[in-house]
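dropping the sequence and predicted coords here.
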Amino acid sequence: MMLPAPRTPGHYRIALVCLGNICRSPMAHVVLERQLAEAGLAGTVAVTSSGTGGWHEGNPMDERAAATLSGAGYDPTRHRARTFDQDWHDAHDLVLVMDLANLRDVGGAGERVRLFRDFDPVEPGGEVPDPYYGGDAGFQEVLRMVERTSTSLVTTLREELSPT
């Protein structure tokens, strides 16, 4: 899947969006940032995350999401929930949402707005299910989706952003 061109040459900004910014998008944020760093792209690609609702503004991520990440060797401690602002459309090269409701909430799909799992090699175009009202297994499932989708996205970023 092709990426939209960067708005600023040499830099790429990705926004990850879910409902409350305490489960899915912060998990994806933490995983993607680490994978970008490991791929040597941390100085080129910046990642932010937010929720379409502001209920959790300023709070850390859900304890279960944080525990799932910590158990897999990630550091979830820096996250603080933010609310998506429509100005982010112009400030980011790519907005990736977790589900179809989030997609509607940010104004619908477009060249720069897609589902996060459009990059999933197992189920392209699928939704990331919201684990909030479920148990630990839901958070583990989300982590597996986020890791493989992030790996695919990083591969795409490396291929398309590397100078030829």
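Now that the structure is in, tell me what you want to look at.

going by C-alpha atoms from here, please, whenever you check contacts or count neighbours.
Will do.

nearest residue to V113 other than its sequence neighbours?
If you skip the residues right next to it in sequence, V113 has V95 as its closest partner in space, 4.7 Å away by Cα to Cα, 6 or more residues apart in numbering.

tell me which element T155 falls in.
Secondary structure assignment for T155, by DSSP states H and E: helix 136-161.

show me the contacts for the residue nearest to V113.
Contact analysis of V95 by Cα atoms under 8 Å, 6 or more residues apart in numbering lists I14, A15, L16, V17, H89, R112, V113, R114.

then this one, side by side with the first:
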Amino acid sequence: MTPYPYQSDVVLIGGGHSHVQVVKMLTMKRALPQVRFTMISDESVAYYSGMVPGGLAGLYNLDEIEMELRPLARWAGIRFIRARVSGIDPTLRQILFDDGRSPLNFDVLSINVGSVSRGMDITGVKSFATPTRPLSHLLKQVVRFES
């Protein structure tokens, strides 16, 4: 029987800019071969927030500000799970999914799921404002508007 090759599991929930940078740094350093890294995101693409204003201004195309998470994970040698997390059991150290798949165990957990614009339930806001978070929703609205 082959011994389990990893001593710990680090799970990154969310494919935001912070986690993308963690993945890139881990890959460049190759310092933790005994740790298995897993990124979980319900989106297959993340957007670099620092370039979004330039994208909205027409300075960048959408594909220039997006990062494909599955190829990034493959390049970095980490697991990528496209799924929506429905809960975390801190006692059992498990991540729960809303699609019924088995829970995922973790030793270390980092959560970077981004932000959501508030106040959209105020009367009139939806008619006169475009929320800027989450970025994926904003960019889809802008693309629809320009079409």
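Everything's here; your move. Owing to the predicted nature of the structure, the values given are computational and were not obtained by experimental measurement.

TM between them?
Overlay of the two chains. TM-score (TM-score structural alignment, normalised by the length of the second structure): 0.36; 87 aligned residues with a Cα RMSD of 4.5 Å.

hang on, the earlier thing: helices and strands around the helix holding T155 of the first structure, which ones?
Helices and strands touching helix 136-161 of the first structure, as assessed by 3 or more Cα pairs under 8 Å, 6 or more residues apart in numbering; DSSP states H and E, comprise helix 24-38, helix 63-71.

need the winner for burial among these.
Ranked by mean neighbour count, those are led by helix 24-38 with a mean of 23 (mean count of other Cα atoms under 10 Å).

can you name the next helix or strand after that helix?
strand 45-51.

now do that next one: which elements does it pack against?
By 3+ Cα pairs under 8 Å, 6+ apart, strand 45-51 of the first structure packs against strand 12-18, helix 24-38.

tell me the angle that strand makes with helix 24-38.
170 degrees (axes from the mean of the first three to the mean of the last three Cα atoms, to 10 degrees).

for the second structure, which segments count as helices?
Ranges of helices in the second structure, per DSSP state H, are 17-29, 52-56, 62-65, 69-76, 125-128, 135-146.

quick check: angle from the longest one to helix 69-76?
Using the same axes, to 10 degrees, one finds that helix 17-29 of the second structure and helix 69-76 are set 20 degrees apart in direction.

for helix 17-29 of the second structure, packing partners?
Using 3+ Cα pairs under 8 Å, 6+ apart, helix 17-29 of the second structure is in contact with helix 69-76.

still on that earlier bit, pull out the buried positions in the helix holding T155 of the first structure.
Residues 138-140, 142-143, 145-158, 161 are the ones in helix 136-161 of the first structure that count as buried (16 or more other Cα atoms under 10 Å).

if we can go back for a sec, quick one, which of the helices and strands packed on strand 45-51 of the first structure is nearest to A65 of the first structure?
Closest to A65 of the first structure of these is helix 24-38 (Cα to Cα; 6.8 Å).

what's the closest one packed up against?
Using 3+ Cα pairs under 8 Å, 6+ apart, the elements in contact with helix 24-38 of the first structure are strand 12-18, strand 45-51, helix 63-71, helix 136-161.

could you dump the ones you listed to a markdown table with distance to L32 of the first structure?
Shown next, in a markdown table, are those (distance: least, Cα to Cα, whole Å):
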| stretch | distance to L32 of the first structure |
| --- | --- |
| strand 12-18 | 10 |
| strand 45-51 | 8 |
| helix 63-71 | 12 |
| helix 136-161 | 5 |
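
E38 of the first structure is nearest to which of those?
With Cα to Cα as the criterion, E38 of the first structure lies closest to helix 136-161 of those, at 9.9 Å.

tell me the spacing between S70 of the first structure and V154 of the first structure.
21 Å (Cα to Cα, to the nearest Å).

export the helices and strands packed on strand 45-51 of the first structure to CSV and tack on distance to L100 of the first structure?
Formatted as CSV, these follow (distance: least, Cα to Cα, whole Å):
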stretch, distance to L100 of the first structure
strand 12-18, 10
helix 24-38, 14
